[in-house]
Structure formats: structure tokens, C-alpha cells
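**Q** quick one, what's the 3D model for this:
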Amino acid sequence: MKRTRGRIVHVESLGDLDRRLAAGARRLSGWRVRAVDLTGHTAELRRCRVAGASFLGCTFAPGVADDLSAAGALVLPAIPDVPVDVHRAALYSPGDLYDTELYDGSLDARAYAWAQRTGATEHELAKTLHDHAVDQALQAWVQGRQLVGVMGGHAALRGERGYAEAARLGHLLGARHVVATGGGPGAMEAANLGARLAGRPARELEAALAELAQVPSYRPSVTAWAAAARTVTDRVADPRETLGIPTWHYGHEPPNLFATAVAKYFRNSVREAILLEICDRGIVFLPGAAGTVQEVFQDACENYYADESSTAPMVLVGEEHWTRTLPVWPLLQALARGRAMESHVHLVDTVEEAAALVGGG
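**A** I've put the predicted structure just below:
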């Protein structure tokens, strides 16, 4: 993500706008006014210098939007029949996405169903605007935080050893860093769970794992799967921060409820690149299939061309998996040989070893 300079002022209510104007604000450069009804504020707007301001999804009196554009403001109208806020200023919470008791009626399900439609130009524009807004919100969120990524297969079921190992890894890493995952089920959910409980005794994590094992998968019922997770999150009043970055491209896989912040994208290619980029403290790769292999070599490509100061640890967990089941490790070693990344790529057999290598244990 590109870093931006300057102060951005988010205005999301008429009251907030009125307070700022009453305090003497007249230069609106850098302001982002979102989804505010400004039909009664024509005179106030005309007293301001609006060059460099953005009005996103706002409504105006006739002719005012054209006047603002002519004066140098960016005016983007609301797009009808879109389930998501394309100009949102913050990341999602699990409660935003799971906003109904039954999953089929939730924002997450509605957005996925809408995303499957094709052909409407305004819908493609809405997806682009939404992902840009999420990107901006994520850029602001990661400031001042140290992130470690955990990548792994979506197929790990609650109650399985692989799921428990991913949860223990998240618990270890979350003690020092913010754990980021792809935000989906399986190992991703487990790592977010462990990180969320990182400030609590290990016995609480074990109890949560035992409880979740009663509903191993989101199939056949996402509603039941989410309800089981909610019983765990409701007991934790002070969770550690942890990030999920899922995508509606894989909308048949629901986002997990253990990430405290969720950057959900429509475009998977954007999401993949950003997920790897923001993990400045390194990435741990748990056993996975094609998607995890892709992430290994996408990260390897970044590190291959990086200098020593920009190289972050890459830790593969599971010697049998990465040398025989899917022999990624020999090729990764060959790529790293003689490069700045060589001392930063590791193959280990336990999550404890992995956590120690990226500073979490």
C-alpha cells in the first residue's frame, strides 16, 4: 500500500459537519464527507474552499454537486442497489458482517450474492470504490502496529490437531504482535482465535477449542458454526487485536468471527498482495494446499528482490508436508541461496519453533 501524507478529516454526520464549520473551518481540502444529506447546506458549502475535498455518496440541492466539482471537489454519488457502503471509513467488525442471527440474511451473505451478479458497470464501479475504501481504512489501521502473518489451509476442522496447532501458534504470536490471517475458516480461524485469547491463560484456549469442536465445520450450517464462535467471543471482554483479510471472491467460505478487525475485499488479487505486504514482522506458513503454496512463492518473490533491511522471516511449519507431500522447501532453499533472504527462510516442525523465529515465543 502506498503511504500518504497530509491530514484526512472524515465527516460522517451533519452534526459533525456543523461543529467543524462553527469552529471556523473554511478550507475543506483533505475532507471526506460521506453519506451526509447536504440539501439544506448550500449556503454553508459556498462559503468554503472545497478544492481537494471529497463528497462520497452525499445528496445536494439541484446544481450544487456540479458547482462543487467545478470548484475542485471530488463528488461521487451514491450507487443504488449495493448492499455494502462503498465509501466506508473503517474496517469491518465481525458484528458488521454477521448482523443477523441467521447467516443467510446477513450483510456478508447479501454481499456475496450481490457480487455474483455480472454485467452491470455501476456494480463493478461499486466493487472498486469499496475495495479502495477498505484499503485506505486498513492503511490507517496498521499504523503503529507490528503484524505477523499466519497462512494455512481453509480445510482444517475444529477438533482436529492441525486446527489446535494453528490456535496455539496464534496464542504464542499474539503475545507480542498483531496476528493477521486470510480471515476465513480452518487454520485462519484457529490462528485468529489463539491471537484473540493471547492475553489469557492457555487453559482458556484449550476450553474454547473443546467447545468449538462440537460444531466442526461451517457445513452444513454457517449459522450454527458462527453461533458456536459467538459463545466464545462473548466471554472475552478484553480481546487482543487480531486481523482478518478475507474476500467475497471465496464467499462460499464465511469469514471467521475471531478477528477483531476485518478488511474484506471483493477483489482477491488486491487482497492477496496486501495481506503479504502488511506482515512486516514475517509470515508463518502452516500446512496447506494450492492457495498456501501460492502465498509462499508470492512472499518469496518479494523477499528475493528485497535488500537485507526489507527482508522479513518466512517460516514453514511441517517438514513432512513441505519436503514430501508438497516439496516446496527444496525450491525455496534454491531461490534463497546467495540472496539477502537466505538467512530468513526456515523449516521447522513445531509451532513453538516458528513463534520463536518471528519473535513471538
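
**Q** C-alpha from now on. contacts and neighbour counts both.
**A** OK.

**Q** tell me where this structure has strands.
**A** Along the chain, counting by DSSP state E, strands occupy 9-11, 31-34, 54-56, 74-76, 147-151, 178-181, 242-244, 261-262, 283-285, 314-317, 345-348.

**Q** quick check: chain neighbours aside, which residue is closest to L243?
**A** A180 (4.6 Å; C-alpha to C-alpha, 6 or more residues apart in numbering).

**Q** list the contacts for that neighbour?
**A** 147-150, 192, 242-245, 275, 279 (C-alpha atoms under 8 Å, 6 or more residues apart in numbering).

**Q** can you do 10 Å?
**A** The contact partners of A180, by C-alpha atoms under 10 Å, 6 or more residues apart in numbering, come to 146-151, 170, 174, 188, 191-192, 195, 241-245, 259, 261-262, 275-276, 278-279, 283.

**Q** from L45, how far out is it?
**A** For A180, the distance to L45 (C-alpha to C-alpha, to the nearest Å) stands at 41 Å.

**Q** go on, H10?
**A** On the measure of C-alpha to C-alpha, H10 and L45 end up 16 Å apart.

**Q** need the single longest helix in the protein, by residues.
**A** Identified as the longest helix of the chain according to DSSP state H is helix 121-142.

**Q** surely V82 touches Y112?
**A** No: V82 lies out of contact with Y112 (C-alpha atoms under 10 Å); the separation is 11.1 Å.

**Q** what's the neighbour count on R337?
**A** The number of residues packed around R337, counting by other C-alpha atoms under 10 Å, is 12.

**Q** quick one, what contacts it?
**A** For R337, the contacting residues are 304, 343, taking C-alpha under 10 Å, 6+ apart as the criterion.

**Q** same check, this time on L212
**A** Under the criterion of C-alpha under 10 Å, 6+ apart, the contact list for L212 reads 157-159, 206, 225-232.

**Q** run through who's touching stretch 94-111.
**A** The set of residues that contact stretch 94-111 without belonging to it, under C-alpha under 10 Å, 6+ apart, is 82-84, 93, 112-115, 221-227, 230, 244, 248, 251-252, 254-262, 264, 266.

**Q** this one next, for a side-by-side:
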Amino acid sequence: MAGELPDYGKPDRLYDIGDLLQGYDPGDELAFVKSWDFGAYRRYISDGTAAPRTLEIRLAQAEHDARIAEALKTFLTRPTEPTLVGVMGGHSLSRRHSAYRAVAELGRYLTQRGYLLVTGGGPGAMEATHVGATFAYADDAAFAQALVTLGEEPSLPKGLGDILTKTGDLAPGYEEAAKGAGRWLNKGLEVRDRAPKHRGESLAIPTWFYGSEPSTPFAGAYAKYFQNSIREEALIAQSRAGIVYAQGGGGALREVFQDVELNFYATTVDDFIPMIFFDPDGFWQREAEFDVSGVTRPGIDVRNVLERIFRYGRKDTTQILQRVKFTTKFDEIAALIETRVHKAQHELAAMLNFSA
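**A** Reported below is the predicted structural model:
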């Protein structure tokens, strides 16, 4: 299944799920590897991934990503600036996990209160956020049924990371991984199609750096980048009213400390973007446990290190640490975000006007 790979394109707006899944047939077991989205990923791999093989390739990727950045600015330009709240978390979180349900419930709650949620657009905790936003105005029974139905295909198959060779060709034995990804994606599309017409809006900022995993089908718009470094900067920079951290791994940790760097240099307390560590299991407040087989109880205790970092060189540590919260209480989360709404909208308006 070689096929002609798409070029990098010159988008003039953000993608929607129909754009990404162009060529995808839910009735085809191997549909996952036949979509435009996956074709773009193959192009990215064949051209050298994050280290493009030629200047021509580098320039084509750069133009695409610059156009997406411009489209994102256009998307955010409205009569009243939206209040963006980021939700970061692991891609491997099962749709059956209690933490997935909790993130979906929080996403629904925050969307109902007028916040525009932004994630990395992948599976796991990221998808849960968009599910909550999609069903923000559905009744409780429809939302609960959506989570049950999604649980019928709880996780992506193992082996997706090895589905392509380094040249962008389909690897031997790719079929099983592709079929599993298709089943996972089909279940999401089924639930999305059953959602009420009045759906909450949400924004995904994914990347082809992780293109072996399908983007969640629940976001309203997708600012998809080739260069992951630009995408990561966009994620943190756009989440101006606060960032919620669900349980995660290396990617979530990178985002935590990108946020730490930004907040470390906050001139005033009002400039500090709230950091909210959200997980019913207490993932961010305990150390992982291990035995000879590996991790038996996941966890990454970040409390002490964050306190030490923010105490270093600051005189307003007590006030700053009030904006670093470990909680699962929705009203506490909303109250903390509310302290930053006016400032976040002002900053976004200034950024949009400056770059107009």
C-alpha cells in the first residue's frame, strides 16, 4: 500500500475532523492507514521527521506551520476574546479508567461555564476533555451512555509506534495495529455522531510528531503542526487562564515544566497562570511503586519540587503557591481559573491585535 503521499499543503484555516479523515472508510478494516491524516504522517516520516532531509522540505513544513499559526489567530479572533483553559494529560489513559471519566466530567463542567478548552488532541486524557466539551449541553443520561459506549473500545493497540519504517513505508505486520486503531477511532466517531447538535466548542493542537496515534474525533477544530516544538509552545502559550494536569507521563511532565518556566518569570502574582493538578487517584501527590516487573502503582510527586522552584529567588512565594492547586473539586478549579479570566482575555486581545 504505497500510494502517493500528500504534500505539506498551504492551509488557510484550521482543520476539522473531516479534513483529517479524508479517505477514511469506517467499513474498511485498514481505513486508519488510508486517511489523509495518516498519509501526512507518512510524508513526515519519509522526509526525516523533526530533522528534515533538505532545506526545501524544511521550508514546506515551516510554511504549513506558519499558516496554521495564522489560522489559529483567526480562529481566536472574536467580538469577545475566549477564555482558554488547557488540559494536559497522558495519551495512554483507558476510556474505562475512572480518571478518564473524571476528566470528561471536568471538561463538561468547564465548557458549560463558557471556557474554551484546549488539549494536545490525542487519545487518553486529551480525548476525555473533548468528550466532555462535546456533551456539555447533552442531558446526563446521554453523557453517561457516551462514556459507556466509548469503553467498548477502551485503548489503542500496542505497536502503533512501529507501524511505519524509517522511510515511511508500512512495516511488516502493520495490519493488526491498523485494525485496532480503526476500531478505536470508529467507536469515537459513533459516539460523536450520536451527540446532540448543540455541542460545546473545543480546540485541539496535535502534531504529526505523534502521528502514529489518531487524533481524537471530538474536537471542534484542529491546529495540527509538523514541528512538535512549535505545537508545545502553542499549547502552553494559548492556555492563558490556567492549565489542568491530569495524570500522564513524559509529555505531561514536559508541559508541566514548560509552564513552570513561564511562571517562574511571572512579574507579578497576576501574571502567574494557575497550575491545577487534577486526579482522583492522587497521581501527582505520590511516588510510583515498583517491583521486579515494573510499575505497580503509577505516580509522580511534584509538590516539593514545585514549591522549591517557586521559592527560589521570589519574595511572593506564599501568594504564588496559592495558584498551584492539587484538587478534584470542580468549584475550586473554576474559582481559581476565574481569578485569571480578565487578565487572560486582555493578554489574548493584545496578542491578536499586535499580530494583526
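
**Q** what does the superposition give as a TM-score?
**A** A TM-score of 0.74 describes the superposed chains when it is computed by TM-score structural alignment, normalised by the length of structure 2; 280 aligned residues with a C-alpha RMSD of 2.0 Å.

**Q** that older thread, looking at V82 and Y112 of structure 1, which is more packed in?
**A** In this view V82 of structure 1 and Y112 are compared by other C-alpha under 10 Å, and Y112 has more residues nearby, 20 against 16.

**Q** any idea what the more buried one aligns with in structure 2?
**A** With TM-score structural alignment as the criterion, Y112 of structure 1 lines up with Y41 in structure 2.

**Q** the residue nearest to L243 of structure 1 pairs with which position in structure 2?
**A** When the structures are aligned by TM-score structural alignment, the residue of structure 2 matched to A180 of structure 1 is V118.

**Q** ok, V86 of structure 1 next?
**A** Pairing criterion TM-score structural alignment: the partner of V86 of structure 1 within structure 2 is identified as G9.

**Q** surely that match and L59 touch.
**A** No: the pair G9 of structure 2 / L59 is not scored as a contact, 11.6 Å apart, by C-alpha under 10 Å.

**Q** how about the helices in structure 2?
**A** According to DSSP H, structure 2 carries its helices in the segments 17-20, 36-46, 55-76, 98-112, 125-134, 140-150, 174-194, 228-238, 250-264, 303-311, 317-321, 330-338, 341-354.

**Q** chain center to the last one, what's the gap?
**A** By that I understand helix 341-354 of structure 2. Chain-centre distance of helix 341-354 of structure 2: 22 Å, with C-alpha atoms, centre = their mean, to the nearest Å.

**Q** what does that helix contact?
**A** Outside helix 341-354 of structure 2, the residues touching it (C-alpha under 10 Å, 6+ apart) are 73-74, 76-78, 80-85, 115, 237-242, 270-271, 273, 337-338, 340, 356.

**Q** in that helix, which residues are buried?
**A** Along helix 341-354 of structure 2, the positions that meet the burial threshold by neighbour count (16 or more other C-alpha atoms under 10 Å) are 341, 343-345, 347-349, 352.

**Q** dump those into JSON lines; add distance to I230 of structure 2 as well.
**A** Formatted as JSON lines, the entries for those read as follows, by distance: C-alpha to C-alpha, whole Å:
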{"residue": "V341", "distance to I230 of structure 2": "25"}
{"residue": "K343", "distance to I230 of structure 2": "24"}
{"residue": "A344", "distance to I230 of structure 2": "21"}
{"residue": "Q345", "distance to I230 of structure 2": "22"}
{"residue": "E347", "distance to I230 of structure 2": "19"}
{"residue": "L348", "distance to I230 of structure 2": "18"}
{"residue": "A349", "distance to I230 of structure 2": "21"}
{"residue": "L352", "distance to I230 of structure 2": "18"}
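
**Q** now, which of these sits nearest G250 of structure 2?
**A** Each of those was scored against G250 of structure 2 by C-alpha to C-alpha, and A344 proved nearest at 27.2 Å.

**Q** map that closest one across to structure 1 for me.
**A** Aligned against structure 1 - with TM-score structural alignment as the criterion - A344 of structure 2 pairs with nothing.

**Q** what does H132 of structure 1 align to in structure 2?
**A** Checking with TM-score structural alignment, H132 of structure 1 has A66 as its match.

**Q** measure that match to F257 of structure 2 for me?
**A** Between A66 of structure 2 and F257 of structure 2 the distance is 25 Å, computed by C-alpha to C-alpha.

**Q** the two: which has the busier surroundings?
**A** Here A66 of structure 2 and F257 are set side by side on neighbour count (other C-alpha under 10 Å), and the busier one is A66, at 16 against 13.

**Q** contacts only, for the more buried one.
**A** Residues in contact with A66 of structure 2 (C-alpha under 10 Å, 6+ apart) are 10-11, 60, 72, 225, 230.
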